[in-house]
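Novice: Fold the following.
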Amino acid sequence: MAALTPVLLFLLFLSANSDESSNLDSSCFSAIPISNSVAALYVFGDSTVDAGNNNFMNNAVRVNFLPYGIDFSNTPTGRFTNGKTVADFIAILYNLSLPPPYLSLTEAQRKTVRDGINYASAGCGIFPNTKPPGLDCWSLQTQIEVFNRTVQEDLPCMIEDPQELAEYLANSIFYISMGTNDYTLNFNNHHDPEYFANSLLIQFRWCLQTLYNIGARNLVVNNIGPLGCLPSMINKTRNGQCDEQMNQNIMSYNSQLPQILKNIEDEYPNATLTLANSYDFLQDILADTEKYGFTDVKDPCCGDYFQGELACIPDYSTPCDNRCHSLFFDASHTSEFANCMFVRDMLIIKD
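Specialist: As a prediction, this is how the structure comes out:
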C-alpha cells in the first residue's frame, strides 16, 4: 500500500465517538492516526469482521443480543465483540464511515454508499464448503461474487466514467480476514497439514486474483492467529494451556502465505498485498501481557459453560467490567481494545 501511505496525523478521535467508547481506556485510541488518503474500505471475512450480515440470514450463527455491542452504544449490531472490529478501526484510520453490512442495505442504498461495504459472514471460510453444520453463511467466493455485483451495478450509479471507477477501486483498501473456520470446522487429525494448507492456499490465491480482476489493487490479508490459544480451545485441553497441536496445524498455511502474496505482487506489479500478522501479534501479547496492559489472556470477558462449551449466553452472561484488560471478549473473539491495538501496532504504515 505504498501509494496510499499517509502523512500520519496523531489525532484523538475519542471526542467524536465518546458514546461508543466511554468505558474503554483511551491509550490505544489516542494513538490512531487519521488520514484522508483512501477512497473506500471493502471488507471480506468471517466472524472476526462480520458487522451484521448474518443478522439478515434466516439460518445463521449470529450475536444480535447483548452483551455483544455493549461498548458500541450498548447496541448488539451483529459484531462478535463488545465494540468495534479490526475493520472498523481501519475505517477510522482512514477517516471513512464504518462499512455497513451489505445485507443491511436496500437496493437504493447500495447505489449511494461510496465509503465501502462489509460483506463478511460469520461461520464461513475460504473453502466454499466450510460452514457450521446445518447453518448458512457466505463463503469468501460468494462474498466476492456479491462485491462484483456492487462494482457492475451499484458503483456506476455514483461513478459513471469507467476510468474514474477504476481509479476509485485502485485507491480503496480491500481487507480480508478469513481461514480460521476452515481449520476449526474442516480440518481434522486425519488430514495432512501440508496438503490441507496447499489446497486452502490454492483456493485463496484464486480468490485474491479474482478480486484483482474486478479492480482491487491494495489488499490487506490476515493470516490465521494461534487458534490453540483461544479460550474455547484452552477449555478443551483441560489443563489451562494452549492446544499446541492446533497451533502447529496452521503453521504450514501461515508460513506459505507471505510467499503467495509476493508471487501475486510479482505477477501483477500494480498490486500491493500487505500481510496483517495476527499470529505474531497475539503470540507477542501472550508472551508479554504486561507490555500490552492485559491482565487476562486466557479467559473470555463474557463466557459461561453451556453443554460443556464456553459461550456468551443471551440474557444470562454478564461481561467483565474491565474489558480493556481482557484479550478476548468471548471464547473465540478478541475484545474491542485488542482490535484497536492490532491496527495501531501491526497495520499502520509509516512513512
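
Novice: C-alpha from now on. contacts and neighbour counts both.
Specialist: Will do.

Novice: Look at the residue nearest the centre of the chain and give its secondary structure.
Specialist: The residue lying closest to the centre of the chain (C-alpha atoms, centre = their mean) is Val49, at 3.5 Å. Under DSSP: H, G, I helix; E, B strand; the rest coil, Val49 falls in the coil class.

Novice: farthest residue from the center of the chain?
Specialist: Taking C-alpha atoms, centre = their mean, the residue of the chain most remote from its mean C-alpha position is Asp161, at 31.5 Å.

Novice: now that one: how far from Ile349?
Specialist: 31 Å (C-alpha to C-alpha, to the nearest Å).

Novice: Same check on Ile90?
Specialist: From Ile90 to Ile349 the distance is 11 Å (C-alpha to C-alpha).

Novice: Which one of these two is surrounded by more residues?
Specialist: The residue with more neighbours, out of Ile90 and Ile349, is Ile90; 24 against 16, by other C-alpha atoms under 10 Å.

Novice: My read is that that one contacts Val343, right?
Specialist: Yes. Under the criterion of C-alpha atoms under 8 Å, Ile90 makes contact with Val343 at 6.7 Å.

Novice: what's the nearest residue to Asp71 if we skip its chain neighbours?
Specialist: Gly83 (4.7 Å; C-alpha to C-alpha, 6 or more residues apart in numbering).

Novice: what number of residues lie near Thr289?
Specialist: For Thr289, using other C-alpha under 10 Å, the count is 17.

Novice: Verify the contact between it and Leu282 for me.
Specialist: No. With contact defined as C-alpha under 8 Å, Thr289 does not count as touching Leu282 (10.0 Å).

Novice: tell me the contacts of Arg214?
Specialist: Quick fix: residue 214 reads Ile, not Arg. Asn148, Val151 (C-alpha atoms under 8 Å, 6 or more residues apart in numbering).

Novice: any idea which helix or strand comes after the strand or helix carrying Asn254?
Specialist: Per DSSP states H and E, Asn254 falls inside helix 251-267. Downstream of helix 251-267, the next assigned helix or strand under DSSP H and E is strand 272-276.

Novice: Now for Ser252, how many residues are close by?
Specialist: For Ser252, using other C-alpha under 10 Å, the count is 15.

Novice: and the gap between it and Asp243?
Specialist: 16 Å.

Novice: Specify the local secondary structure of Gly228.
Specialist: Quick answer, by three-state DSSP: Gly228 is helix.

Novice: likewise Ala197?
Specialist: helix.

Novice: give me the number of residues near it?
Specialist: 24.

Novice: Skipping adjacent residues, who's closest to it in space?
Specialist: Tyr253 (4.8 Å).

Novice: With Leu227 instead?
Specialist: Leu227 sits nearest to Asn247 (C-alpha to C-alpha, 6+ apart), 5.9 Å away.

Novice: To compare with the earlier structure, here is another sequence to fold:
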Amino acid sequence: MAGAFRVSCLLVLFMVLITVGFGQELDPFGPQGGRRREMVPAMFIFGDSLIDNGNNNNLPSFAKANYFPYGIDFNGGPTGRFSNGYTMVDEIAQQLGLPLIPAYSEASGDQVLHGVNYASAAAGILDITGRNFVGRIPFDQQIKNFQTTLDQITGNLGADDLATAIGRSIFFVGMGSNDYLNNYLMPNYNTKNQYNGQQFADLLVQQYTRQLQTLYNLGARKFVIAGLGVMGCIPSILAQSPAGLCSEEVNQLILPFNENVKRMLNNFNANLPGAKFTFVDVHRMFQDILTNSPSYGFSVVNRGCCGIGRNRGQITCLPFQTPCINREQYIFWDAFHPTEAVNIIMGRKAFNGEQTFVYPVNIEQLANLE
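Specialist: Just a heads-up that it's a prediction; the model follows:
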C-alpha cells in the first residue's frame, strides 16, 4: 500500500514538474530568498559515502552515518551524510540554485521535483565491492532505481517533455573509491591476486563505460564525473603506517583509473550524440588543498576530527563520540571522509573553477550549454 501511495505521489508531482519545466520555475524561497534561480531542472546523483545522504539508513548495513556526531554542523542534525555537515553535491546543488537533493529512500512530496540522490555508502562500480559492510546499493542497482523513477512516470506523461527535462538535468556520478578501499586493498578479497593495478583499472572502467552508457540511453546528457582523490593520504591509510605517512603505493594504484576515466569521457564527448561529459579532477583538487592547507585555513591535515586510534583513523567515528571543536581547521572529518569545509571548497571549484580542476567545462558552464 505504501509503495502504491509513493508511486501515485510521484505521478502527480511529475505532472506538475513537466507543466512548470521540471522544477525550473519553482522557487519556494521567492525573489528575496537565499537561493539563486534554478540553472537546471534537476540533479540526479550516483555514488558512494562521499555523497550518500541517507540511502543506507534503513539497510542492514554497517556503513551508516545516521547518528551523532555525524551532522553536528548540519541543519537538522544527522541525516546519513558521512560528514559533519554538507557534502560536495550539497554545495553544488546550492550553487545551481537547487534545494538539497533528497535521498531516493526518503524522497517525498515536492522534494523529488529537483532530482534524487541514489548514492550509497560502501557501493562500488563492481557489485561485489563493499560486501564487508553487508547492505549497500552498487552502481548497477542505483541505475535501476533511477530507471524505476522514470518507469513510474513515463507512461502517464508526455515522453518528449520528460526527455527534454532529463536531457537538461545534471547527472553527477562519483564512483570507484570503494572498489579500491573495500575490494582491491581488502585482504579477504582475491582481487589483488587476479589483477595488477592497470588491469584492475581497465576492468573497472570497462564496467563504468557500460553503466554510464546505460544512463545515456535513459536520456541523461549532461554528466559530471568525479575522479578519485589522494586516497593514500586519508587517515585510514595513514594509520597503517607506523610513521603516519601517506602510502605512495595506494596513491600510484589509483592513477590508472583516473587516466582511464579521462579517456572514456573524451571518447563519450566525441562519439555520443548530444552528450556533454565533464571531469572533476578530485585528485588535483585534494592535492592542492593538502599542499596549500594554510592558505585554505586548515591546520590539521593528517588525522580525523572524529575517530579512534592512530591518526583517528583506525576506528571511524562512533555514536555520540565527542569530535574536535575546531572542525573548520580539519581537512578530514573521519577515517575516510573530508570535513564540510573541504566539501564546500571542492564543490565550488567543481562549479566555477578553472580547467586545472574541472574540464573541458565547469558545472556552471555545463548547466548553461544548450
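
Novice: ok so, going back, give me the contacts around the helix holding Asn254 of structure 1.
Specialist: 193-194, 197-198, 200-201, 205, 209, 223-224, 271-275.

Novice: Could you rerun that using 10 Å?
Specialist: The list of residues contacting helix 251-267 of structure 1 from outside it, by C-alpha atoms under 10 Å, 6 or more residues apart in numbering, reads 179, 193-202, 204-205, 208-209, 212, 217, 219-226, 268-269, 271-275, 277-279.

Novice: any idea where the helices of the stretch 1-150 of structure 1 begin and end?
Specialist: 18-21, 86-93, 107-110, 140-149 (DSSP state H, counting those that start in this stretch).

Novice: Distance to Cys312 of structure 1 added to these, as TSV?
Specialist: Formatted as TSV, the helices of the stretch 1-150 of structure 1 follow (distance: least, C-alpha to C-alpha, whole Å):
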stretch	distance to Cys312 of structure 1
helix 18-21	21
helix 86-93	20
helix 107-110	33
helix 140-149	26
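
Novice: thinking again about what came up before, please pull up the equivalent of the residue nearest to the centre of structure 1 in structure 2.
Specialist: Matched by TM-score structural alignment, Val49 of structure 1 corresponds to Ile51 in structure 2.

Novice: and that match, what is it in contact with?
Specialist: For Ile51 of structure 2, counting by C-alpha under 10 Å, 6+ apart, the contacting residues are 45, 80-83, 86-90, 117-121, 172-175, 337, 343.

Novice: follow-up on the earlier one: weed out the non-buried ones from the contacts of helix 251-267 of structure 1.
Specialist: 179, 193, 196-197, 200-201, 204-205, 208, 212, 217, 219-226, 271-275, 277-279 (16 or more other C-alpha atoms under 10 Å).

Novice: quick one on the thing from earlier: where do the contact lists of Ile90 and Ile349 of structure 1 overlap?
Specialist: Residues touching both Ile90 of structure 1 and Ile349 by C-alpha under 10 Å, 6+ apart: Val343.

Novice: all helices for the stretch 201-350 of structure 1, in order.
Specialist: 231-237, 244-249, 251-267, 278-287, 289-292, 336-342.

Novice: Would you tell me which of those helices gets closest to Ser15 of structure 1?
Specialist: In terms of C-alpha to C-alpha, the element of these nearest to Ser15 of structure 1 is helix 336-342, at 16.2 Å.

Novice: quick one: that closest one to structure 2 mean distance?
Specialist: Its aligned residues in structure 2 lie a mean 0.6 Å from helix 336-342 of structure 1 after superposition (mean C-alpha distance after the TM-score superposition for structure 1).

Novice: From the contact counts, what lies against that helix?
Specialist: Under the contact definition 3 or more C-alpha pairs under 10 Å, 6 or more residues apart in numbering; DSSP states H and E, helix 336-342 of structure 1 sits against helix 86-93, helix 278-287.

Novice: just those: most buried one?
Specialist: Mean neighbours per residue, mean count of other C-alpha atoms under 10 Å, is largest over those for helix 86-93, with a mean of 23.

Novice: Where does that helix end up in structure 2?
Specialist: The aligned range for helix 86-93 of structure 1 is 88-95, by TM-score structural alignment.

Novice: what's the mean distance for that stretch versus structure 1?
Specialist: Relative to structure 1, stretch 88-95 of structure 2 is 0.9 Å off (mean C-alpha distance after the TM-score superposition for structure 1).

Novice: and Val221 of structure 1, what pairs with it in structure 2?
Specialist: In structure 2, Val221 of structure 1 lands on Ile225 (TM-score structural alignment).

Novice: surely Val38 of structure 1 meets Ser172?
Specialist: Yes. Using C-alpha atoms under 10 Å, Val38 of structure 1 is in contact with Ser172, at 5.6 Å.

Novice: Gln211 of structure 2 -> structure 1?
Specialist: With TM-score structural alignment as the criterion, Gln211 of structure 2 matches Cys207.

Novice: ok, now which ones touch its match?
Specialist: Taking C-alpha under 10 Å, 6+ apart as the test, what Cys207 of structure 1 contacts is Ile126, Leu140, Gln141, Gln143, Ile144, Glu145, Leu201, Asn213.

Novice: Look up how far Asn148 of structure 1 lies from the last one.
Specialist: When distances are taken as C-alpha to C-alpha, Asn213 of structure 1 and Asn148 of structure 1 turn out to be 10 Å apart.

Novice: Show me the common contact partners of Thr289 and Leu282 of structure 1, please.
Specialist: Val297, Leu327.

Novice: circling back: kindly reformat the helices and strands packed on helix 336-342 of structure 1 as a markdown table containing distance to Ala311 of structure 1.
Specialist: Formatted as a markdown table, these follow (distance: least, C-alpha to C-alpha, whole Å):
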| stretch | distance to Ala311 of structure 1 |
| --- | --- |
| helix 86-93 | 22 |
| helix 278-287 | 21 |
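
Novice: what's the closest of the ones you listed to Gln109 of structure 1?
Specialist: Using C-alpha to C-alpha, those put helix 86-93 closest to Gln109 of structure 1, at 19.2 Å.

Novice: I'd like the distance from that closest one to the chain centre, please.
Specialist: Centroid displacement of helix 86-93 of structure 1 relative to its chain, using C-alpha atoms, centre = their mean, to the nearest Å, is 10 Å.
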